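1. no sequence on this one, just coordinates:
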């Protein structure tokens, strides 16, 4: 919803200007208070009485959006005046940077803004306040007509909870027979490779069926290699090949440099002789298959390829072996709806059953529609009155808009969203089809775009996590992958729902997705543009195309795989989010002109240096570099040098953690540090415990420090939840300092010199909340003496490169929460001990534990398989995976 997004964005901008001493001194406080009151009033109207199709309100909301954008434009123009007009440059400013800056200033002056004029700001605000006052009167009139009735479709604002819903595998309600049939075909005895197409319309469950089969333990055990890749309409063969390889090995820079033919040859070699299962999801053309197929060998060992497609023509290309997906009958449709609306038990209140079945019947057996509407009604008011009103709206849509039935049904899920979720949902359309979306990036973008309304109990990011959880609960966003702490790492959106986002966003003039050559004319203020180019992916605030000569209004700049010039930054002083490649070795002092910048992500292979002025960028929330030196903050004085909003601070080289610096970043939550030559006296790591909100810390020592030098400085804040140490040169007994951290959930120990010593004896009462333990290439470790009491809530144990470890402690298997033991390149005896733990647990009825063993080559895998048979006899388990580590030159 454009009006809500515009008002919240304006509210955030007003707050930022008032908190910036360079900008606030020109503001008239009475005007600010008047504008703030009207913004609050209109926000309340949008949140409680927003329309669902009424043309009168649609016109009014359009006026609100236009007025809010006009107000923000006035304020941002004021920022340009203050920061650019009459600017003074430091002597050390390079000639090329100075040239860019001066050109930008001259451009502003050519437009007539030669001086800073408080009267221009005052006059501009007076005009927008008058507009909003006029709109406010209209709103009051409408409220009186309606008797202040609150629309039944309004849902309560999100609660303070920010816990994500787990990535639970979708139960195949209604398709149990399809699941069994496909399982039987994939595990059949026919030696030749089969291609099995699953065909059906969008939203009918093709991908869900394939995913349930792909993740089934029996299937995982049956095949040597399992790979999944989404092809989509706009496919790239090279990208598909890279993803297929990435299912087997970690991507490398060497792979990035290979062309399509070289990647195809590498894939062919990796699959040759192996029994593989490959799922090619969302295939749209035979041409795509022909280009990929030549790199998939037929090993005559029962390898299988599953293709999901909406097109019968594509399915028929593979012969008569297609698996047709059909619609659900009424009973199965009702079962699926109840599960989504009322949880696993699926118990529908008796008074809602009749109207509920009427609603489900209109979905005509399409699983996606049933799932989305079930999720919507499950989050709504569970009264018969509300459900009857919903049913009438649904029938009205179906009776008046035949043709695009699936999209029309799903449009109800948008109409019935609360106002604060609508812009967040529509924004999902900016991502390409089938794109795996980083949750961290998505939240940063939502915040930068101004969608998140501030509250007194949560940060903007925490509120955004709550918004995302709500969209997941409503089945509008799908969880793709969870991180080590159980939080959502990546997500995605169904193609049909993305089409809905684009359709509604275009109608509401909120979002436009186009190519770089096809930018339409007449883009309205506030309409965001997603521009696609061969090497450039840029998120734009479209107001820059119609105001100020196409400059200074860009809010989000996301340029990947392109080393563009500095001009694109300096000409856009109101940027809030920047992610780009950068070849210069030093960021210029003028970076501080970006007064409203919240997120700065710079990619590049070189070591960068950032200027002291970066400490004066008050709105910074996330600073992420591949590697950068930061000069210490300037001496405290007239300039404020505290970064109160900074939460993410990556990847800082040789940072001196003085008390003064820690006071500068009091609210940092995520910190990544790298030291080339560690010195306790110089870098003051003991001051880490001054960062009372720090949750995630990564320390990488390029050269292992002397033992004792670091131990004496191991002081961590009690808030720490995640810790990664590389080459720290600690001893196992030193881990008591870490184990005593009361909230630690993730511990990763990495590198040849991370932990020194051949025996680890944990102390009972430590690691009480540890969920993830990863030990990587600590070659010295031979004996590990522990039981369930030492890691009482451990969920994941990952061991890599422990070639001397004799065994995993047997009692580790008795930890009730343990779900995974993974060994990669470890000793054979350690791998045998993991199988022994699994056998014991399954004999006791524990089916929740999985064991994965990767050995260096196929010969070792064969020998180990024989040893397992020799020691455990006929023991087989779908929860045990044995594979070779595929390494390619």
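-> Received the coordinates, thanks. Being a predicted model, the structure only gives us computed values, none of them experimental.
2. rest of the way, CA atoms for contacts and neighbours
-> Noted.
3. now residue 655: closest residue in space that isn't a chain neighbour?
-> Spatially, and ignoring its direct neighbours in sequence, residue 655 is nearest to residue 683 (6.5 Å; C-alpha to C-alpha, 6 or more residues apart in numbering).
4. right, and the one you found touches residue 659 too?
-> No: look at residue 683 against residue 659 with C-alpha atoms under 8 Å: they stay out of range, at 10.8 Å.
5. what does stretch 253-262 contact?
-> 237, 238, 241, 242, 263 (C-alpha atoms under 8 Å, 6 or more residues apart in numbering).
6. again, only this time at 6 Å
-> By C-alpha atoms under 6 Å, 6 or more residues apart in numbering, the surrounding residues in contact with stretch 253-262 are residue 238.
7. next one: stretch 74-87
-> By C-alpha under 6 Å, 6+ apart, stretch 74-87 touches 105, 116.
8. in it, what's buried?
-> 74, 75, 76, 77, 78, 79, 80, 81, 82, 83, 84, 85 (16 or more other C-alpha atoms under 10 Å).
9. residues near residue 361, how many?
-> Residue 361: 17 surrounding residues under other C-alpha atoms under 10 Å.
10. ok, and the closest non-adjacent residue to it?
-> For residue 361, the closest residue by C-alpha to C-alpha, 6+ apart turns out to be residue 330, at 6.8 Å.
11. against residue 340, how distant is the one you found?
-> 15 Å (C-alpha to C-alpha, to the nearest Å).
12. ok, those two, which is more surrounded?
-> Neighbour totals were compared for residue 330 and residue 340, and residue 340 leads with 24 against 15 (other C-alpha under 10 Å).
13. next, the more buried one: secondary structure please.
-> helix (DSSP: H, G, I helix; E, B strand; the rest coil).
14. wait, it sits on residue 374?
-> Yes: between residue 340 and residue 374 there is a contact under C-alpha atoms under 6 Å: 5.0 Å.
15. returning to that earlier point: now the buried residues of stretch 74-87 as a markdown table including secondary structure?
-> Listed next are those as a markdown table, based on three-state DSSP:
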| residue | secondary structure |
| --- | --- |
| 74 | helix |
| 75 | helix |
| 76 | helix |
| 77 | helix |
| 78 | helix |
| 79 | helix |
| 80 | helix |
| 81 | helix |
| 82 | helix |
| 83 | helix |
| 84 | helix |
| 85 | coil |
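16. included below, for side-by-side comparison, is a second structure:
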């Protein structure tokens, strides 16, 4: 792949020119010329970034290209945002905005021409100083096909990559010193401020890694952040992301692109000057009150080029109808205890790739995802309705990028909708499951050939689910979660036949029966099973069933009388988590004793 800054700018300009060219009125010719120049530059930078031991002159050359690309963004993005924000005004507003744009068009056009000239000069200098691009080097280096690397070769390449890179690696729950010794040969020691964080429950492992390990009790949020910051952001080192609680007098450093607010977000938005270069705003701490409509207006005005806006913890009072003014957004997370509507204009955020919304008072909103061509991940906490695609024969309506879709109403589980989601990997369905099961609408799930993860959750006000009959699960499904379905028939017979199921979660009265029976040779690939808040009394595993079972979680199953005896003899079974239950804990400790603590992990949680 090419350099990230150049590739990102090129993709952005291509989308603008093909989908929203009217936003470039007056500067379209200059933008198109810059796009042409970038198309010539981008292949020459292919594979750069995978080779870190480069001469200083080549690194400087690449850095200057990146700086020019970012400057181009800082010129074009605010202009496009200002044009978008002036759409739809009254006659006087439109007339005034046209007059204002006459002068800005000429200025922006000249600035884009200057940037293009900079790229041209840089490439002339490249030839002058004989800077060979990675593309030119790689094209004559044939390794004989794309055979897989050995572990030794992979370790060598990773170490070479890390030698001059700033990195942070987290190894969670390390159990053996051998594991650390093998990996430590790969991790490069450098002076770039890199950090490796290791967690383990075994003190001997901790002391093997570090003579003075930190012994931690459960930490508060404040203490966790303090420790994380101390290890990742030591004093006098450059910070990738500035995170602090701002006073009213604090001003953003010039050309800042990323900002993390730990508190006082509203104060900051209302009291600081505009920044057309700011791309990311992450809010980590709760505020005195949620984001109001007035605060949204300040956000549009002060930060028109935002691409990432995370207001999940702060919350919002409303989701405004003119949210489309932040048209550069790629990532948006919102939580609101009071919002009543999900505005249709949110589907006009044509750059949006990730959207997460939690608003309990928004009842079954409709969202036109077919207009959101870049959308990859959509999570709505409730029941989302999708309109039927405009034309099933038009390939332009296919959402080829969408991978995650949570949670839609069963009403939207139509053949036409699913046929337009060819690359969907994760799907959540929430609502009246029984009605749509009987109407055989869930047979349409078989259309989703790429689907790997499925969650079915019943609306509590609707009928219980009698069984899983007429539900046709995709053959590639690897993870299934059932929540509050209150199944009357034991689901294990049907679920045991899924050939690729690896994770199964039955949660909060997913099954109302008392006996859970896993038949012979069922669940051929199941590795993880979670039984949470069920009223089962017995659980039986027949010979040959769940042969690959590795991990089991049993939580709030107070009526369960014992563990299946088959667990003792499963060769891959090595993790068991229980909420405290006298009989189950006794049996679990017997398994731990027979396997040995070094080979079996037992976690007992107090209810």
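-> Arrived safely, thanks for sending. Just so we're clear, the structure is a prediction, and the values are computed from it rather than from any experiment.
17. before we move on, the earlier item: the residue nearest to residue 655 of the first structure: neighbour count?
-> If we define neighbours as other C-alpha under 10 Å, then residue 683 of the first structure has 16 of them.
18. quick one, longest strand in the second structure?
-> Longest among the strand segments of the second structure by residue count, using DSSP state E, is strand 377-384.
19. hmm, who's touching that strand?
-> So strand 377-384 of the second structure is contacted by 354-358, 364-365, 403-409, 430 (C-alpha under 6 Å, 6+ apart).
20. so is residue 34 of the second structure in a helix, a strand, or just coil?
-> Going by three-state DSSP: residue 34 of the second structure is helix.
21. what sits against it?
-> residue 116 are the contacts of residue 34 of the second structure under C-alpha under 6 Å, 6+ apart.
22. after superposition, how close is the longest strand of the second structure to the first structure?
-> On superposition with the first structure, the mean distance recorded for strand 377-384 of the second structure (mean C-alpha distance after the TM-score superposition for the first structure) is 2.2 Å.
23. strands of the stretch 451-600 of the second structure, residue ranges please.
-> 453-458, 479-483, 503-507, 515-518, 528-532, 538-541, 551-555, 575-579 (DSSP state E, counting those that start in this stretch).
24. residue 491 of the second structure: which of those strands is closest?
-> Smallest distance to residue 491 of the second structure across those (C-alpha to C-alpha): 8.2 Å, for strand 515-518.
25. what range does the closest one cover in the first structure?
-> Counting by TM-score structural alignment, strand 515-518 of the second structure pairs with residues 759-762 of the first structure.
26. circling back: residue in the second structure paired with the residue nearest to residue 361 of the first structure?
-> Match for residue 330 of the first structure (TM-score structural alignment): no aligned residue.
27. go on, residue 823 of the first structure?
-> Residue 823 of the first structure maps onto residue 578 in the second structure, by TM-score structural alignment.
28. is it true that that match touches residue 604?
-> Yes: Residue 578 of the second structure is within contact range of residue 604, at 5.0 Å (criterion: C-alpha under 6 Å).
29. ok, the two, which is more surrounded?
-> Using other C-alpha under 10 Å, the more surrounded residue of residue 578 of the second structure and residue 604 is residue 578, with 22 against 15.
30. what helix or strand is residue 5 of the first structure on?
-> helix 2-18 (DSSP states H and E).
31. the helix or strand just after that helix: average distance to aligned residues in the second structure?
-> Sequence order places helix 21-24 as the next helix or strand after helix 2-18 of the first structure, per DSSP H and E. Its matched residues in the second structure lie on average 7.7 Å from helix 21-24 of the first structure after superposition (mean C-alpha distance after the TM-score superposition for the first structure).
32. what does helix 21-24 of the first structure contact?
-> 17, 18.
33. let's see 7 Å
-> When contacts are defined by C-alpha atoms under 7 Å, 6 or more residues apart in numbering, helix 21-24 of the first structure is touched by residues 17, 18, 79, 82.
34. need those residues in a markdown table (columns: distance to residue 102 of the first structure).
-> Below are the contacts of helix 21-24 of the first structure laid out as a markdown table (distance: C-alpha to C-alpha, whole Å):
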| residue | distance to residue 102 of the first structure |
| --- | --- |
| 17 | 24 |
| 18 | 27 |
| 79 | 17 |
| 82 | 15 |
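35. show me which of those is closest to residue 513 of the first structure.
-> residue 79 (29.2 Å).
36. how about the helices in the stretch 451-600 of the first structure?
-> Assigned by DSSP state H, counting those that start in this stretch, the helices in the stretch 451-600 of the first structure fall at 460-473, 495-507, 567-570.
37. who wins for proximity to residue 800 of the first structure among the ones you listed?
-> Comparing the helices of the stretch 451-600 of the first structure under C-alpha to C-alpha, the one sitting nearest is helix 460-473, at 32.4 Å.
38. and the closest one, which stretch of the second structure?
-> On the second structure, no counterpart of helix 460-473 of the first structure exists by TM-score structural alignment.
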